[in-house]
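Student: Sequence plus the predicted model coming up.
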Amino acid sequence: MKHNKHLVIVIESLGGGGAQKAAINLARQWHEEGFIASFILFSKQSEICFAPPSEVKIHFLEKCPSPDARGVRANLRRIFLLRRMLKSLNPDTVLTMVSTTNTIGCLASIGMKWRLVISERNDPTRQKIGRFWQIARTLSYPFADLITANSEVALKFLAKQHKKEKLLYVPNIVATSSADTVSQTTKISCLKILSVGRLHRQKRYDVLLTALYIVRKTTTNFHLTVLGDGPLAPELKEQSITLGLEEHITWHGFRSDTEEFYKKNHVFVLASDYEGSSNALLEAMAFGLAPVISNSQEGSLQYVKNEESGSVFQQGDANSLAEHLLDYYRSPLRLRQHREKALQTSVSFDKTNAFEIWKSALTGEMPS
């Protein structure tokens, strides 16, 4: 393997999402190995919440159609611009992330000599990307040298359409805690709840707020911290006021220092209708937070076992979510047991092992 192995990561933006954080973690590890990493973003107006190391260059597609521009002409333009830039950079490997970018990357790489690896970051059985992109995904993915996914449910879906030898499960590179136990709390004066993610319909913060309204009928000894921003911010804040929850919630917007918040909370709630394998969830477990997730997040259910390493509530059911939160408030022992089990489960989130799998995938030197 060449010492200067050049990896180009293609992603629409470096905004505050899980795929973006995963891309930054990978680029950082790649650079630390002594290799060359760089990014291609779709425009100079692309949001950058996660900054890569200074040695990792960021390139922008000049005159690329805005994210709002749709249709065949706009996407052909993106394909042409990406192909031209990739040819100028002459990478050894190209990694694309997220379904629509994967499709554009596949079509831009037809006939080129670089190794193309694509990364499916969500649950394709539930994520709605539109019929055009569904068809385009099916037709374009075979042009990739390797198709990766960060959840078993995504891999099973892809296996119905693509050759098994082209598929690989690749775990997230997760920031872990040095702690090996959680505090021996015997009484909870205030249940501290954390939720991290974009304020988007998929994340179902409306369900979480309604659940807290139900919890408030029993106790006011709780506080929710929300890390994330997005299009639903005004609507959700208004909902919290309407429900009388404003004193129980702190909206921090996007924060890159999530580890500081993991250390200060007891419970992590991910109320999403669907997920791939959530980076934030795995990080929270690694810091000993008891996870509470919906039963529709199949990619995360391989880590969160109900009544063992966390709690699983019925998708979209605020009463079910509220009951799980109240159970933690009423039983500090149960909370501590779930936190400890989450921490133990996180041992499998080995950053070094995850990177070795990524390195094998990107270089073509596959593990046995």
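Tutor: It's in.
Student: going forward, measure contacts and count neighbours with C-alpha atoms only.
Tutor: OK.
Student: All the strands of the stretch 1-150 of the chain, in order from the start?
Tutor: Counting by DSSP state E, counting those that start in this stretch, one finds strands in the stretch 1-150 of the chain at the ranges 6-10, 36-41, 57-60, 93-97, 115-120, 146-149.
Student: is it possible to export the ones you listed to CSV including distance to Arg201?
Tutor: Converted to CSV, the strands of the stretch 1-150 of the chain look like this (distance: least, CA to CA, whole Å):
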stretch, distance to Arg201
strand 6-10, 25
strand 36-41, 25
strand 57-60, 29
strand 93-97, 21
strand 115-120, 20
strand 146-149, 23
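Student: could these be laid out in TSV, adding mean neighbour count?
Tutor: Formatted as TSV, the strands of the stretch 1-150 of the chain follow (neighbours: other CA atoms under 10 Å):
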stretch	mean neighbour count
strand 6-10	24
strand 36-41	23
strand 57-60	16
strand 93-97	24
strand 115-120	24
strand 146-149	24
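Student: For Asp327, which of the ones you listed is the nearest?
Tutor: Closest to Asp327 of those is strand 146-149 (CA to CA; 34.2 Å).
Student: which residues are contacting the next helix or strand after that closest one?
Tutor: With elements assigned by DSSP states H and E, the helix or strand that comes after strand 146-149 is helix 152-159. Outside of helix 152-159, the residues within contact range by CA atoms under 8 Å, 6 or more residues apart in numbering are 120, 122-125, 148-149, 167-169, 276, 298-299.
Student: try it against this one:
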Amino acid sequence: MKKIIFYIDSMQKGGANRVMANLVDFFTNKRFEVVLVNDIVATGDIPEYEVNPLAKRIILNESGTNAIISNLNRIKKLRKIILEEKPDCVLSFMGPPNVRMLLASIFLSCRKVVSVRNDPNREYGKNLIKKYLTNCIFLLADGCVFQTEDAAKYFFNKIRRKSTIIVNPVNELFFNTHSSEKRKNIVTVGRLFPQKNHKLLIHAFSLIAKKYPDEKLIIFGEGPLKNDLKDYACNMGIEKCVVFPGSISNVNVELSKTKVFVLSSDYEGLPNALMEAMACGTAVVSTDCPAGGPKYLLKESNAGILVPCNNAEKMAEAIEIMMSEEKNIFYRDQAKKKSIDFLPETVFNKWEEFLFEKK
């Protein structure tokens, strides 16, 4: 029986964490021996994704005021786990976990694979020293998984030659959800963090809200900016038509009733929420943000409208286009066609093939 260790900081609800939870479930169900390692158990307002109970879970529980010492201790603990578990492969997600895993597994015989889940300029740094050091550490990996070609360009050619691009899988539930005949409202789904730039979306909606008195802007998600965003909507004079329901479990049902889904992020890897909306056959608008995920999803397939980052006027124009019934139906159909690329079986089989290929 093959064994794989997955490593990410936590399982709190977020795009990369969801993909890892799905991968843990897939490999566990395929009778792989699966170990999931996290730095911490998530607490607070953001809940965790459920982890397949057949997978072994280990929490490093290393925290402290000194970040350097904490990271060194995490590396030491992770190396001990790899030595004891003797996996065939170790896969890590996200910036700091990728670096820690590669340092922890130096000179160990298992296959080491890292996955870049966001804009590497944000995760690892733009300046030449940080970029060079990151590339040097990534040379230790046996394989790298990127979500877009733009993200891969951050790294040395030698690293790119042992890499692959794999899109995120979207749960079949989204493909199979019945599409509502009557669709209403502008919706977004995501953590209420600065990266998601919900203020841009609120600003854009404020420019057209009076034209569409029967439509609301619904922002699903939780996070530290919730009260700030409510105040911003109030300052823009649209507090009565901007709704903050919090996190929801039946995202597919809400998306199937949505007229327009909007992603307003400053940067993303390959955004799950956007892909899920497409799988539900929802018309989508997105910022053309680095590292090129939305561009990959929408541009060539004409599956949605891309707008510049931080441009409320262009975003408002795009939303207005989607409010036309004829255009809405066209973009819904295009989004649904493109979403076939995200079917779980196709995506997970690519992961298995890459993770366990011979060195």
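Tutor: It's in. Please read these numbers as outputs of a predicted model, since none were measured by experiment.
Student: that older thread, so which of the strands of the stretch 1-150 of structure 1 is nearest Trp133 of structure 1?
Tutor: Using CA to CA and comparing the strands of the stretch 1-150 of structure 1, the one that lies nearest Trp133 of structure 1 is strand 115-120, at 13.5 Å.
Student: Which part of structure 2 matches that closest one?
Tutor: The counterpart of strand 115-120 of structure 1 in structure 2, counting by TM-score structural alignment, spans residues 111-116.
Student: contacts for the matching stretch?
Tutor: Taking CA under 8 Å, 6+ apart as the rule, stretch 111-116 of structure 2 contacts 88-95, 98, 102, 105, 141-147, 151, 269, 355-356, 359.
Student: tally of neighbours for Arg255 of structure 1?
Tutor: Look at Arg255 of structure 1: counted by other CA atoms under 10 Å, it has 17 neighbours.
Student: Please apply the same query to the one 4 residues further on.
Tutor: By the other CA under 10 Å criterion, the neighbourhood of Glu259 of structure 1 contains 16 residues.
Student: Which position in structure 2 pairs with it?
Tutor: Counting by TM-score structural alignment, Glu259 of structure 1 corresponds to Asn252 in structure 2.
Student: Correct me if wrong: that match contacts Thr177.
Tutor: Yes: Asn252 of structure 2 is in contact with Thr177 according to CA atoms under 8 Å; the separation is 6.6 Å.
Student: what residues are shared contacts of these two?
Tutor: Contacts common to Asn252 of structure 2 and Thr177, judged by CA under 8 Å, 6+ apart, are Cys280.
Student: what residues are up against Lys337 of structure 2?
Tutor: Counting by CA under 8 Å, 6+ apart, Lys337 of structure 2 has no contacts.
Student: Quickly find the element holding the corresponding residue of structure 1 for Gln334 of structure 2.
Tutor: Matched across to structure 1, Gln334 of structure 2 falls on Lys341, judged by TM-score structural alignment. Assigned by DSSP H and E, Lys341 of structure 1 falls within helix 332-345.
Student: got the buried residues for whichever helix or strand comes after that helix?
Tutor: Sequence-wise, the next helix or strand downstream of helix 332-345 of structure 1 (DSSP H and E) is helix 351-363. By neighbour count with 16 or more other CA atoms under 10 Å, helix 351-363 of structure 1 contains the buried residues 351, 354-355, 357-359, 361-363.
Student: post-alignment, the helix holding Lys341 of structure 1 versus structure 2, mean distance?
Tutor: Here helix 332-345 of structure 1, set against structure 2 after superposition, deviates by a mean of 0.6 Å using mean CA distance after the TM-score superposition for structure 1.
Student: Identify each buried residue in that helix, please.
Tutor: 332, 334-345.
Student: Ok, stretch 98-115 of structure 2 next?
Tutor: Those would be 98-105, 110-115, for stretch 98-115 of structure 2 by 16+ other CA under 10 Å.
Student: Likewise for stretch 239-257 of structure 2?
Tutor: So, applying 16+ other CA under 10 Å, buried residues of stretch 239-257 of structure 2: 239, 241-243, 246-247, 251-257.
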